[in-house]
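In: coordinates for the following, if possible.
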Amino acid sequence: MAENGVGDLRAATAQAWRAVERMRARLDDLGGGGVLGVLGERIAALLGEFAWEIGMVDPAEAPPGTRLDHVGIVVRDLRAAATLYGDLLGGTLVTGGVHHGVGVRSMHFTYPGGPGGTSGGTKVELLEPMRPGPIARFLEARGSGGMHHLTFFTPDLTNAIDDLARGGLTVVDIDRSAPEWHEAYLSPRDTQGCLVQIAQSPDIERVAGITVDSVLRDEWEWRDHVPRRVTTEARR
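Out: Model prediction:
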């Protein structure tokens, strides 16, 4: 088999391994055991045997490649946009909230068929400006909003930055201040006019209890790129 074919198999096996680990963790949360517990252990064993056959000592050690995580879209009416991308287009709300530093309210929707399901599939991020700022200026310049950025996830931001720079691209606004979210941007002058964000982060998991209405009521806010529930007292 060609080396790139083996590489693809290793990446797919690592992704499947992480999905099984998430499933086993969820089973533990639910009490574990039973037929599903046995099935999870058997799947893990089979993946381990297959990983050995293609030269992977530990499938959990194989990092995933850079992948498109979400498309950012600026909207004028977040509720109407949530109806379109959620109810009408079949998206599932996974996270969202107010980002006070940027002055936006956002929601992330994921869609069936993406790698990894809810946590690993490609998503749409809806961004509604709350006050004057870059997102508000983008909206006003285009009237009805539109695609604002593409976000790619990478397992190693430092290596990604080095590779992009060697490729002649201009990397700007590198930020490693958040514990679990490191990011950089590519200048739109080098990307055919599209803002490209490169981020190193865990997969965006669905937030328990989040709803469109609760996001619109500002019951969630982003802190260090993680959505947190806001207490009633804090919102007064």
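In: contacts and neighbour counts: CA atoms only from here.
Out: Noted.
In: and the residue lying closest to Gly145 once chain neighbours are set aside, how many neighbours?
Out: Distances taken as Cα to Cα, 6 or more residues apart in numbering place Leu139 nearest to Gly145, at 4.7 Å, with adjacent residues excluded. Using other Cα atoms under 10 Å, Leu139 has 20 other residues around it.
In: swap in Leu186?
Out: 21.
In: ok, it touching Val196?
Out: Yes - assessed by Cα atoms under 8 Å, Leu186 is found in contact with Val196 at 5.3 Å.
In: before we move on, back to that, so which elements touch the host helix or strand of the residue nearest to Gly145?
Out: Using DSSP states H and E, the element containing Leu139 is helix 134-142. Where contact means 3 or more Cα pairs under 8 Å, 6 or more residues apart in numbering; DSSP states H and E, helix 134-142 is packed against strand 67-74, strand 123-129.
In: wait, which of those is closest to Gly145?
Out: strand 67-74 (5.1 Å; Cα to Cα).
In: and the closest one, how far out from the chain middle?
Out: Strand 67-74 sits 8 Å away from the centroid of its parent chain (Cα atoms, centre = their mean, to the nearest Å).
In: in that strand, what's buried?
Out: Leu68, Asp69, His70, Val71, Gly72, Ile73, Val74 (16 or more other Cα atoms under 10 Å).
In: next, the structure of the following sequence, for comparison with the previous one:
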Amino acid sequence: MLGDTLVRRFDHVAIAVGDLAEAVPLYHDLLGGKLIAGGDDENLGLRTIQLEYPQKVKIELIQPLTPDSYLAAYLKKHGPGFHHMTCFVPDVEGAVRALEAHGFETVGTNTSSSYWRETYVRPSSAFGTLLQLVSTELRWEDPIVPEGATVEDIIAGRLVWNDARPAWREDAK
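Out: I've put the predicted structure just below:
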């Protein structure tokens, strides 16, 4: 054992897909995932749908918005499937120090946002799994999708991520 645990809470598993509309019949309709968040993140070039299942288990479906996004390149190389696992930690900088002190390589550390500070543990260092470790003061345990929003609204691009919260796109109202 390395001492105190780094993870405060497991949040979700992200699955990369080429088209959310193809994945929704399985993950939402048949498996019964309840919509809790989603929208376009134009900075990352992603469209996401986050679904919740019993016991607060969450799956995030992620689709590239453009053919030149990092996720489009990922899908071209690896195909659809598991992309990453997100866990919340009390302190990203402390997690990076602890991980690297024990020989685990972190990448993509970004602490510039006041509401979402993150780092990743490389798959080559995490037994084939991309781990996203995040510290945030925002609550992510409960649904944050705007009232009345549906998976169809997200697929159609009517919602966007705005300051870490999904919101109606201005021209979609």
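In: and the TM-score, once the two are fitted together?
Out: Remark: TM-score between the superposed chains equals 0.85 [TM-score structural alignment, normalised by the length of the second structure]; 164 aligned residues with a Cα RMSD of 2.1 Å.
In: returning to what we had before: okay, the helices and strands packed on helix 134-142 of the first structure in CSV with distance to Leu89 of the first structure next?
Out: Below are those laid out as CSV (distance: least, Cα to Cα, whole Å):
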stretch, distance to Leu89 of the first structure
strand 67-74, 15
strand 123-129, 11
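In: any idea what Glu118 of the second structure aligns with in the first structure?
Out: When the first structure is aligned by TM-score structural alignment, the residue opposite Glu118 of the second structure is Glu183.
In: what number of residues lie near that match?
Out: Glu183 of the first structure - counted by other Cα under 10 Å - has 23 other residues nearby.
In: how about the strands in the first structure?
Out: Using DSSP state E, the strands of the first structure run over 67-74, 92-99, 104-110, 123-129, 146-153, 171-178, 181-186, 195-200, 220-223, 226-229.
In: which of these sits closest to Ala51 of the first structure?
Out: strand 67-74 (21.7 Å).
In: what's the angle between the closest one and strand 123-129?
Out: Interaxial angle, strand 67-74 of the first structure versus strand 123-129 (axes from the mean of the first three to the mean of the last three Cα atoms, to 10 degrees): 30 degrees.
In: once aligned to the second structure, how far is strand 67-74 of the first structure on average?
Out: Once fitted to the second structure, strand 67-74 of the first structure is off its aligned match by 1.0 Å on average (mean Cα distance after the TM-score superposition for the first structure).
In: so what touches that strand?
Out: Strand 67-74 of the first structure is contacted by residues 120-129, 135, 138-139, 145-154 when judged by Cα atoms under 8 Å, 6 or more residues apart in numbering.
In: repeat that with 6 Å
Out: By Cα atoms under 6 Å, 6 or more residues apart in numbering, the surrounding residues in contact with strand 67-74 of the first structure are 122-128, 145-153.
In: farthest-apart pair in these, please.
Out: Top of the distance list for those (Cα to Cα): Gly145 and Phe153, 24.2 Å.
In: which of these two has more residues huddled nearby?
Out: Set Gly145 of the first structure next to Phe153 and count neighbours by other Cα under 10 Å: Phe153 wins out with 23 against 20.
In: show me the contacts for the more buried one.
Out: Neighbours of Phe153 of the first structure in contact, by Cα under 6 Å, 6+ apart: Thr66, Arg67, Ile198, Ala199, Gln200.
In: of these, buried ones?
Out: Among those, those classed as buried by 16+ other Cα under 10 Å are Thr66, Ile198, Ala199, Gln200.
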